[in-house]
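1. for reference, the sequence and a predicted model appear below.
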Amino acid sequence: MDMNNPQDVGAAFGAMILGGAVGEEPPPPDSPLGRVRAFTAEYGEGRLTAEHVRVAIEGRPLLP
């Protein structure tokens, strides 16, 4: 993260206010975001719906 870049500073500040942090590594594969990324890598972003995201958050399998 480049703290001389206004967007990076804004992202870091927003994450800090919300109690999080901006990470540079990919998410764990078993996390909701990791599962959504795996789905889009296999089927493409055009197939991803809000229902897929809800299912990933609930921990259920993502079906095409």
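-> Cool, the structure landed. Numbering: from 1, shown residues only.
2. going forward, measure contacts between C-alpha atoms and count neighbours the same way
-> Will do.
3. elements contacting the strand or helix carrying Glu42?
-> Glu42 belongs to helix 32-43 when assigned by DSSP states H and E. Judged by 3 or more C-alpha pairs under 8 Å, 6 or more residues apart in numbering; DSSP states H and E, helix 32-43 is in contact with helix 50-58.
4. now for the helix it packs on, which elements pack on it?
-> Using 3+ C-alpha pairs under 8 Å, 6+ apart: helix 50-58 touches helix 32-43.
5. and the comparison structure, right after this:
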Amino acid sequence: MDMNDPQDVGAAFWAQILGFTVSEEPPPPDSALGRVRAFAAEHGEDALRDEHFEAAMEGRPLLRDGTVRTGAPKRVARVAA
């Protein structure tokens, strides 16, 4: 991060205001971001889908085919037409 660059300074300021920490070090491997980065390193960035980020934040496994394993299956209500 270049503290002489106004855009970097603004990003750092707003990150602090929002409660985030800007770091140039890699994230811990057991964090959501660490898991996503490990998945991308193994399968390529093109394999990442929105479902992978959601699964990582929820602590679920990241699967190669983009499917997401959840707990119990969701019930679908059928509406008579």
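-> Structure's in. What do you need? These numbers come from a predicted model, not from an experiment.
6. list the TM-score for the superposed pair.
-> TM-score for the superposed chains, counting by TM-score structural alignment, normalised by the length of structure 1: 0.91, backed by 64 aligned residues with a C-alpha RMSD of 1.0 Å.
7. the helix holding Glu42 of structure 1 vs structure 2, mean deviation?
-> Superposing on structure 2 and averaging over aligned pairs (mean C-alpha distance after the TM-score superposition for structure 1), helix 32-43 of structure 1 comes out at 0.3 Å.
8. buried residues in that helix?
-> 32-33, 35-37, 39 (16 or more other C-alpha atoms under 10 Å).
9. Gly59 of structure 1: which of those residues is nearest?
-> Closest approach between the buried residues of helix 32-43 of structure 1 and Gly59 of structure 1, by C-alpha to C-alpha: Pro32, at 7.0 Å.
10. these two touch, right, the closest one and Ala56?
-> Yes - the pair Pro32 of structure 1 and Ala56 passes the contact test of C-alpha atoms under 8 Å, sitting 4.9 Å apart.
11. picking up where we left off before, dump the buried residues of helix 32-43 of structure 1 to TSV, plus distance to Arg60 of structure 1.
-> TSV is the format used below for the buried residues of helix 32-43 of structure 1 (distance: C-alpha to C-alpha, whole Å):
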residue	distance to Arg60 of structure 1
Pro32	10
Leu33	13
Arg35	10
Val36	11
Arg37	15
Phe39	13
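12. which one among those gets closest to Ala12 of structure 1?
-> Leu33 (19.0 Å).
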